[in-house]
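Novice: Here you go, sequence then predicted model.
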Amino acid sequence: MLYKIAFEEAFALPTSLAENTPIGFTRADASPEEDLNTNLLDIHGHRLRQMDENGVELMILSLNAAGCQGIADPAKAEALSTAANDYLEGQVAKNPTRFAAFAALSMHDPAQAAAELERCMTQKSGFVGVLLNDFQSSGTDGNTMLFYDDERCDMFWATAERLQAPVYIHPRTPTALIDTEMWKARPWLNLSVLGFASRVSMHLLAIITAGVLDRFPKLKLVVGHMGEHIPFEMYRIDHKLDRDRFPTMRMRRDKLVRDYFGDQVFLTTSGHFSTPALHCSIAEVGAQSVLFSMDYPFESIPNACVWFDSLQMNQHDVVAVGRNNALSLFPRLTQAPHNLQPKSAWKCKVGGLRDGSATYGLYNASFNKRTATK
């Protein structure tokens, strides 16, 4: 598919890479183009060439995790936020038809976070939303965890709603205390295998069940990695959120969690290139709730795109997931300086018999001899 849009794609600030250590692994024998830190720092070189080679029209860039959320000192977190947003605006301005920006915010003070988001969305160019790396570390030892279902965050949510700035909830590492108690003896489970999804899914469900989306009905939330396990658990989540058992739960009594998907909650395919999982997600929350993303440079652009471009799925759903849903979710992408517009399946080269040859069943060129390579 051509003209794909992706938006869980990280960059690093050259001045803060050592402090904001990326969560990833690079093989000792990796080439320069495979090196994680090199790819985090690169925007207009190898990254753009891979986008061209794999039909990706635009990336929304975000500061690598844990970003501002990993800094317990409020002043330092705010300084990183300002520096990252100023730097990213300049990078996007170099090529705004190929890149856009997510604001990086410190969430120590919701009023300050709202003010910085306002600055990015109204005084700066290229910003289309915000990415938060899960909870905000706080406290003198960094073990205090600030979550955004707290009503003191309502001023931030109100600003995000008013500015039409979707909020992407992205994973991060746990605090030192949680790491010691839960993951030290089993570090292989801490990150992408289980820890990321378990922490982010809890946080997202906390925000929903706290009634945040009911108080701010135009607010949009996004999670990656095929929904951080939530689509597979959707029946059990809705079945067990018994309102008589939990009378203080602030979510509307006449709604299920699944009802928010497609209107206010969306998920992406980032780092989760499984066709059965995609079909499960679409079956549970609808194709209008799902968007393509890659998780570069922690994941391979060609790997993500070959998987997506090979999907055996309704061509209109493929193009909705790969492009058009993103334009509905991020209205600023359709405005200057990006000026992207929805495209048809035919324009994106999805579906059709393009080479004009006879077909013997769409999968194999010969009627009686296997020609496919797989």
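Specialist: Received the coordinates, thanks. Computed from a predicted structure; not experimentally measured.

Novice: C-alpha only now, for contacts and for neighbours.
Specialist: Noted.

Novice: Where do the helices of the stretch 1-150 of the chain begin and end?
Specialist: In the stretch 1-150 of the chain, the segments counted as helices under DSSP state H, counting those that start in this stretch are 36-41, 46-53, 74-93, 110-122.

Novice: which other residues reach the longest one?
Specialist: Read it as helix 74-93. The contact list for helix 74-93 (Cα atoms under 8 Å, 6 or more residues apart in numbering) reads 13, 43, 63, 67-69, 71, 99-101, 103-106, 108, 116, 120, 124-127, 138.

Novice: Can you flag the buried ones in those residues?
Specialist: For these, a burial check counting by 16 or more other Cα atoms under 10 Å picks out 13, 43, 63, 67-69, 71, 99-101, 103-106, 108, 116, 120, 125-127, 138.

Novice: and here's the other structure:
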Amino acid sequence: MSANDPVVDVHAHVLLPALQGVVQAADPEGFAAAADLEARRNGPESQAASGAMIRERFAKLTDLGARLAAMDDAGIDIQVVSPSPSHYYPWADAVLADRIARAASLATAELVAAAPARLLGLGLVPLQHPALLVPALEYAVLELGLAGVEISSSAGDVELSDERLEPFWARAEKLEAVVFLHPFGCTLDERLDRFYLANTVGQPTENAVALSHLIFSGVLDRHPGLRVVAAHGGGYLPGYLGRSDHAWRVRPEAHGCIEPPSSYLRRLWFDSLVHDAAGLRTLVGAAGADRVVLGSDFPFDMGVEDPVALVREAGLGEVAERAILSGSIRSLIPALSPALDRVVSP
């Protein structure tokens, strides 16, 4: 891309080992129970492989120089960095959860401040405690200058359709804050404990369920200015919306949104991380290229080393490619445009 069209990766993570240590010390029993659940959900083979993968990629997750060098190698001008979803800790009580969210947001802001021409950041909010969401969002966006926050697909008894989230959606809309929907774990639990199904099936399932809660409950009707971007291309939902539309037409309990569910894809944003050209073409056909932004899942092994090449392999045409690699981000994060115009590609 030219200097006027910098390539922006919206799906990149930072690991915060010090925060994990704080959480473990603050609630060792809760931390141990969560670790046991994660082990049961993933199974021993996946746990061992994931541990080795994290050790191998630890520098890219924690060291700014290693991150910037990898970005240069991949042709990425700007990363939108979010904490690893392992830092959600959805079991934490209100006091600890608020402390976690603010610490994660602060650490991310400090990383961004070390390379402001190359990085933007997203903070965290304690989704399991709806009353704490607005203050945590305002801290991340208004006090720290982050572009928005990252949330999971659910937390405890809180689904994204939960009425208790209405103040959060309203404030996020007002602030034009990005809400990055990135699941962690899957409630199918031990059914997915082999073959790495916990991730390969679990993550796209969670995305589809969470987005369906948003759509069918009318959240997007009540808050049309929301800037929600779904990781992993929105999971299974964009490729199978005919069934959702049919349910909306024939089932009264599925008629909580004003328009057919498929129409709401053009009110959301999606990252491009669908792993093959056919999947990306399907996503663009369902949502439009102007609603798809580049995503790599840096630096995890379920991401892609060269996300730009994957977009180009889809054969979408120059206009759509330019939208995904650079243009769509301007509508997702309007305040970013001046910064993009100042970026010079490496």
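Specialist: The structure has been received and is ready for your questions. These numbers come from a predicted model, not from an experiment.

Novice: TM-score for these two?
Specialist: The TM-score (TM-score structural alignment, normalised by the length of the second structure) is 0.84; 323 aligned residues with a Cα RMSD of 2.9 Å.

Novice: Next, count neighbours for residue 249 of the second structure.
Specialist: 14 (other Cα atoms under 10 Å).

Novice: Spit out the contact partners of it.
Specialist: Residues in contact with residue 249 of the second structure (Cα under 8 Å, 6+ apart) are 255, 260.

Novice: quick one: it is in a helix?
Specialist: Yes. Per DSSP: H, G, I helix; E, B strand; the rest coil, residue 249 of the second structure lies within a helix segment.

Novice: So it versus residue 286 of the second structure, what's the distance?
Specialist: Using Cα to Cα, to the nearest Å, one gets 19 Å for the distance from residue 249 of the second structure to residue 286 of the second structure.

Novice: try residue 175 of the second structure
Specialist: 27 Å.

Novice: for the stretch 101-250 of the second structure, what spans make up the strands?
Specialist: 119-124, 148-151, 154-155, 158-159, 178-181, 227-230 (DSSP state E, counting those that start in this stretch).

Novice: Specify, as a residue range, where the fourth one falls in the first structure.
Specialist: Same thing as strand 158-159 of the second structure. Aligning strand 158-159 of the second structure against the first structure (TM-score structural alignment) gives residues 146-147.

Novice: Repeat that for stretch 120-137 of the second structure.
Specialist: Per TM-score structural alignment, the counterpart of stretch 120-137 of the second structure in the first structure is residues 100-117.

Novice: these two touch, right, residue 10 of the first structure and residue 66?
Specialist: No. If you go by Cα atoms under 8 Å, residue 10 of the first structure and residue 66 don't touch, sitting 11.0 Å apart.

Novice: So what's the gap between stretch 325-337 of the first structure and the chain middle?
Specialist: Relative to its parent chain, stretch 325-337 of the first structure has a centroid offset of 15 Å by Cα atoms, centre = their mean, to the nearest Å.

Novice: Same question for it: list its buried residues.
Specialist: The neighbour-count check on stretch 325-337 of the first structure (16+ other Cα under 10 Å) flags 325-327, 329-333, 337 as buried.

Novice: Can you tell me the closest non-neighbouring residue to residue 332 of the first structure?
Specialist: Once flanking residues are discounted, residue 332 of the first structure sits nearest to residue 128: 5.6 Å by Cα to Cα, 6 or more residues apart in numbering.

Novice: mind checking how far that neighbour is from residue 348 of the first structure?
Specialist: According to Cα to Cα, residue 128 of the first structure stands 23 Å off from residue 348 of the first structure.

Novice: Which one of these two is surrounded by more residues?
Specialist: Neighbours were counted for residue 128 of the first structure and for residue 348 using other Cα under 10 Å; residue 128 has more, 22 against 18.

Novice: if I line the two up, what does the more buried one land on in the second structure?
Specialist: Residue 128 of the first structure maps onto residue 147 in the second structure, by TM-score structural alignment.

Novice: Could I get the contacting residues of that match?
Specialist: Neighbour list for residue 147 of the second structure: 120-122, 141, 177-178, 333 [criterion: Cα under 8 Å, 6+ apart].

Novice: Does residue 39 of the second structure touch residue 47 like I think?
Specialist: Yes. The criterion here is Cα under 8 Å, and residue 39 of the second structure meets it with residue 47 at 6.5 Å.

Novice: Need the overlap of contacts for the two.
Specialist: Counting by Cα under 8 Å, 6+ apart, nothing touches both residue 39 of the second structure and residue 47.

Novice: Leaving out chain neighbours, which residue sits closest to the aligned residue in the first structure for residue 70 of the second structure?
Specialist: When the first structure is aligned by TM-score structural alignment, residue 70 of the second structure is paired with residue 50. Among residues not flanking residue 50 of the first structure along the chain, residue 301 sits closest, at 6.8 Å (Cα to Cα, 6+ apart).

Novice: and the one you found, how many neighbours does it have?
Specialist: By the criterion of other Cα under 10 Å, residue 301 of the first structure has 20 neighbours.

Novice: Next: residue 246 of the second structure.
Specialist: Look at residue 246 of the second structure: counted by other Cα under 10 Å, it has 13 neighbours.

Novice: Give the equivalent position in the first structure for it.
Specialist: Residue 246 of the second structure maps onto residue 239 in the first structure when the alignment is built from TM-score structural alignment.

Novice: show me the contacts for that match.
Specialist: Residue 239 of the first structure touches nothing, counting by Cα under 8 Å, 6+ apart.

Novice: Apply 10 Å and report the result again.
Specialist: Listed by Cα atoms under 10 Å, 6 or more residues apart in numbering, the contact set of residue 239 of the first structure reads 233, 256-257.

Novice: Just give me which of these are shared by the second structure.
Specialist: Compared against the second structure with both residues aligned by TM-score structural alignment, their matches' Cα atoms under 10 Å, these retain 256-257.

Novice: Just the buried ones out of the contacts of residue 239 of the first structure, please.
Specialist: For the contacts of residue 239 of the first structure, a burial check counting by 16+ other Cα under 10 Å picks out 256-257.

Novice: Per the alignment, residue 270 of the second structure pairs with which residue of the first structure?
Specialist: Using TM-score structural alignment, the partner of residue 270 of the second structure in the first structure is residue 267.

Novice: just residue 84 of the second structure next, same as before
Specialist: Residue 84 of the second structure maps onto residue 64 in the first structure, by TM-score structural alignment.
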